[in-house]
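Peer 1: I'd like to go over a predicted model; first the sequence, then the structure.
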Amino acid sequence: MKSYILSIFASKKGEIESLNGIRAIGILMVMTNHLWVFSRKAMGEMPFWLSWFAENQTTIVDVFFVLGGFLNYGGILQSYKKENSFPYRKFIINRSLRILPAYYVALAFSYYYFYKQSENLKHIQNPSPDLLWLITKGQKALDYVWADGIFLSNFFPRVLDVGWYISLEQQIYFLTVVLGPFFLFSKTRKVRVIILSIIYIIPFLSRCYLYSKGAMNAEALFWTENRFDSMIAGMLLAEYVDYKPIGESLGKLKYSIIGITSIVFILISYSFDWEHFIRLTLANNFFNIALALIIYLAIQKEGIFKTTLGLPIFRPLSRITFTVYLWNIPLMGVATGWALRGETIITLSVLPKLYLICFGFAILASWPIFLLIEQPFIWWKEKPKVLENKNEARTA
């Protein structure tokens, strides 16, 4: 029992520790943005730099798109090398066990919460305009719960607010399973890279087209055709690493150039407001390329990115990242009431307490949720791998 409870602290064979740091920092930034957005109306005047930082974390979820594209596509490439075939069964089972149980439990809770709230709000006499907006929004979400259920919620009103990311990711992986063996994996590396590079440009062109029609906005970035380039960036990185496996040191100069470039690209992607052409069209490309470069540096055999991001302190949060992502909004909503007890307005001096309490509660509460819902399926998924390792050990 003790080992089960503390499993989030344990290292895993073959795991790249530095990627744990990327996941952990990524989910912290997602939480930073969520708490900021949902608390903004109660905030007093804040420094520009703080608003700029918090509001720009809207796109940080692309960390998981790029990382997912890199790891999953890289795993498929390795399977093709060993078996010369697409691992349909393994891929579908692994994705299903990792995503579906946790997702549908969170969706069921969100549906129940939305339904109860919607029913309660309807009985309020003479509702304010804000309350009417909430009632309408809630009812629309309930009417489109079917879209949440079949992973189309990035195109419709959502019961599970964070479900758009899972929907988009599942759509791309579904296309990978259905079409990949026919138009991609049966090709040579050169042809695959050309195909992926062409596909990578499509979301940018789609964003430009919508901008020309006056229809490109932050909401449109949830749509699959405008966002999947981040996953393709991860896939292209996997192709490069497969072509040129991590070996000797990059050298200080090359390492520094790549690191500085990634930071500059992130700053560029954050340097324009949400009405600017570059922010709505090209900024996403700067950002996902920067993320791919950071991942590349993180998986090197040495360097500050590997050392810093590979610290064991990131491991437990990395383990429960998906749980935290699914539940952070309602959990931080509960903790907000505790953090702001006795406060009438969120000032700069109150903000640290708000974030510390909300982050701490959301992460600690996600731990048992993970153990109850996700961990049993993860262990079931990894059981064949464990048995294989034991057999190899006996043979040796």
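Peer 2: Sure thing, it's come through.
Peer 1: Could you use CA atoms for every contact and neighbour count after this?
Peer 2: Noted.
Peer 1: name the helices or strands packed onto the host helix or strand of M231?
Peer 2: Assigned by DSSP states H and E, M231 belongs to helix 229-243. When contacts are defined as 3 or more Cα pairs under 8 Å, 6 or more residues apart in numbering; DSSP states H and E, helix 229-243 packs onto helix 62-83, helix 189-212, helix 283-298.
Peer 1: Take this one as well and set it beside the first:
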Amino acid sequence: MQKYPSINGLRAISILLVLLGHLHVTSSIFQVWKEDNRLLNLVKYFLLNHHFGVNVFFVVSGFLITSLLLDEEQRTRTISFKKFYIRRTLRIFPAYYFVLLVYFLLQLGGYFHFNTLSWITSLTFTKQFYSHDWQTGHFWSLSVEEIFYLFWPLVFVAGDRFRKRTAILLIVLVPLMRIVFHFYPTEWRNDLTLFTRIDGIALGCLVALYKEEILAKLSAYWTAVFIFAAAALLVLPDVRFHLAKIGLEFILIPLGTTYGSIANVLIALILLYSVFGPQRLWFRMLNSRVMDYVGMLSYSIYLWQEFFIWGREGHKDWIHQFPQNIVFTFLAAMGSYYLIEKPFLRLKAKFSSDAAPTGKTVQVAEAP
């Protein structure tokens, strides 16, 4: 499997935006930022936008998983379901269920109390449908991703045309679902389910499927593409304000702003620039040791950050107060990575697409 540069740097940006956004929700440390300057407030909004950070992760994840499947298909003309699901299990389950084990022990000790439904949705990766408690609510995004990857390999083996059409269909369906939910709201519907967020992963998949064609068109305009995408992402929050002044805010119902369809396309452009574009300042920043290391820890940071950012039942003990809560988050993430993730990642490597075929493989259908 080809190793792409800048990916850990993008993961680092994603998790740092999530951290800052959650700190903004639970702490008053950003209230000192009361600039009246419109541009500075847009920068502030962007830096504290944890939903945008999640969508960066979604697009990157879809791109990487599909690239891995394409690599396996090109080398072997088959896809091993067994290896795929073993890799996903070894990557996600150990660190995740260790966090839940810690939560269970803390509940036995009276520190936490999660109800039965909270436990069921956490254990079954269905948290997107019940994200009402802070310490496990953030697992909604992992729930969306895992449900997608239950069926994506099955779509993939049906052939090139079918997989592309499926990704496009998902990207188109989400804006339609946003319109339906806007005019016909339901009790369970929110912006944390696959019905309104799966398009980010699907777009990452589609970019991987059309990678060569897209790169051929963009390679002569890299600087313009990056400047346009970065500037557009920064001003997107202001678009709603200006459209509302002329009565056209409804345009954004299907497309969203910083975590909708428009933002996903802009994230995809920045992803391509970051990985395949010129190796200038942005590239060097993403591939610096600090960004690479934070990106490497990003999954464990994601798992542990809500525990330290917010305490039990809203009571903020010393370890849950800023700035030590950030220190403890990173310490817990480092412990999780080196003691749990890394040993299982070594085991996962034995089931890589480069390894000798084992178990059931499926001949990939040829496009008609």
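Peer 2: The structure has been received and is ready for your questions. Worth saying up front: this structure is predicted, and the values here are computed from it rather than measured.
Peer 1: Alignment lookup: Y80 of the first structure to the second structure.
Peer 2: Taking TM-score structural alignment, Y80 of the first structure has E73 as its aligned residue in the second structure.
Peer 1: Centre of the chain to the helix holding M231 of the first structure, how far?
Peer 2: With Cα atoms, centre = their mean, to the nearest Å as the basis, the distance from the averaged C-alpha position of helix 229-243 of the first structure to the chain average is 17 Å.
Peer 1: For that helix, list every residue counted as buried.
Peer 2: Counting neighbours by 16 or more other Cα atoms under 10 Å, one finds that the buried residues in helix 229-243 of the first structure are D229, S230, M231, I232, A233, G234, M235, L236, L237, A238, E239, Y240.
Peer 1: List the residues that contact the nearest residue to the match of Y80 of the first structure once chain neighbours are set aside.
Peer 2: Take E73 of the second structure and drop its neighbours on the chain: the residue closest to it by Cα to Cα, 6 or more residues apart in numbering is I79, 6.1 Å away. Contact partners of I79 of the second structure, counting by Cα atoms under 8 Å, 6 or more residues apart in numbering, are L69, E72, E73, P153, V157, T361, V362, Q363, V364.
Peer 1: how near is I79 of the second structure to T361 of the second structure?
Peer 2: Between I79 of the second structure and T361 of the second structure the distance, using Cα to Cα, to the nearest Å, works out to 5 Å.
Peer 1: now I319 of the second structure
Peer 2: With distances taken as Cα to Cα, I319 of the second structure is found 49 Å from T361 of the second structure.
Peer 1: still on that earlier bit, I'd guess the residue nearest to E73 of the second structure is in a helix, am I close?
Peer 2: No - the assignment for I79 of the second structure by DSSP: H, G, I helix; E, B strand; the rest coil gives strand, which leaves it out of any helix.
Peer 1: nearest spatial neighbour of whatever residue of the second structure lines up with V193 of the first structure, skipping sequence neighbours?
Peer 2: Here V193 of the first structure is matched to K164 in the second structure, going by TM-score structural alignment. Distance criterion Cα to Cα, 6+ apart; nearest residue to K164 of the second structure, sequence neighbours excluded, is L206 at 6.5 Å.
Peer 1: Aligned to the one you found, what sits in the first structure?
Peer 2: Counting by TM-score structural alignment, the partner of L206 of the second structure is L236.
Peer 1: My guess is its match contacts V193. True?
Peer 2: Yes - between L236 of the first structure and V193 a contact is recorded at 6.8 Å, counting by Cα atoms under 8 Å.
Peer 1: still on that earlier bit, how much space between the match of Y80 of the first structure and R189 of the second structure?
Peer 2: In this structure, E73 of the second structure and R189 of the second structure are separated by 37 Å, where distance is defined by Cα to Cα.
Peer 1: same question, E341 of the second structure
Peer 2: With the distance defined as Cα to Cα, E341 of the second structure ends up 33 Å from R189 of the second structure.
Peer 1: Give me the more crowded residue out of these two.
Peer 2: Remark: of E341 of the second structure and R189, E341 carries more neighbours, 24 against 16, as counted by other Cα atoms under 10 Å.
Peer 1: That one contacts R91, correct?
Peer 2: Yes - applying Cα under 8 Å, one finds E341 of the second structure in contact with R91, separated by 7.2 Å.
Peer 1: what residue lies at the spatial centre of the second structure?
Peer 2: Among the residues of the second structure, the one closest to the centroid is F57, at 2.6 Å (Cα atoms, centre = their mean).
Peer 1: how about that one, what does it touch?
Peer 2: The neighbours of F57 of the second structure, taking Cα under 8 Å, 6+ apart as the test, are L10, R11, S14.
Peer 1: Please identify the residue in the first structure that aligns with it.
Peer 2: With TM-score structural alignment as the criterion, F57 of the second structure lines up with F64 in the first structure.
Peer 1: for R289 of the second structure, same thing?
Peer 2: Using TM-score structural alignment as the criterion, the counterpart of R289 of the second structure in the first structure is P312.
Peer 1: Count the neighbours of the residue lying closest to its match once chain neighbours are set aside for me.
Peer 2: Once its chain neighbours are removed from consideration, P312 of the first structure has its nearest residue in E17; the separation is 7.6 Å (Cα to Cα, 6+ apart). As a burial measure, E17 of the first structure scores 22 neighbours (other Cα under 10 Å).
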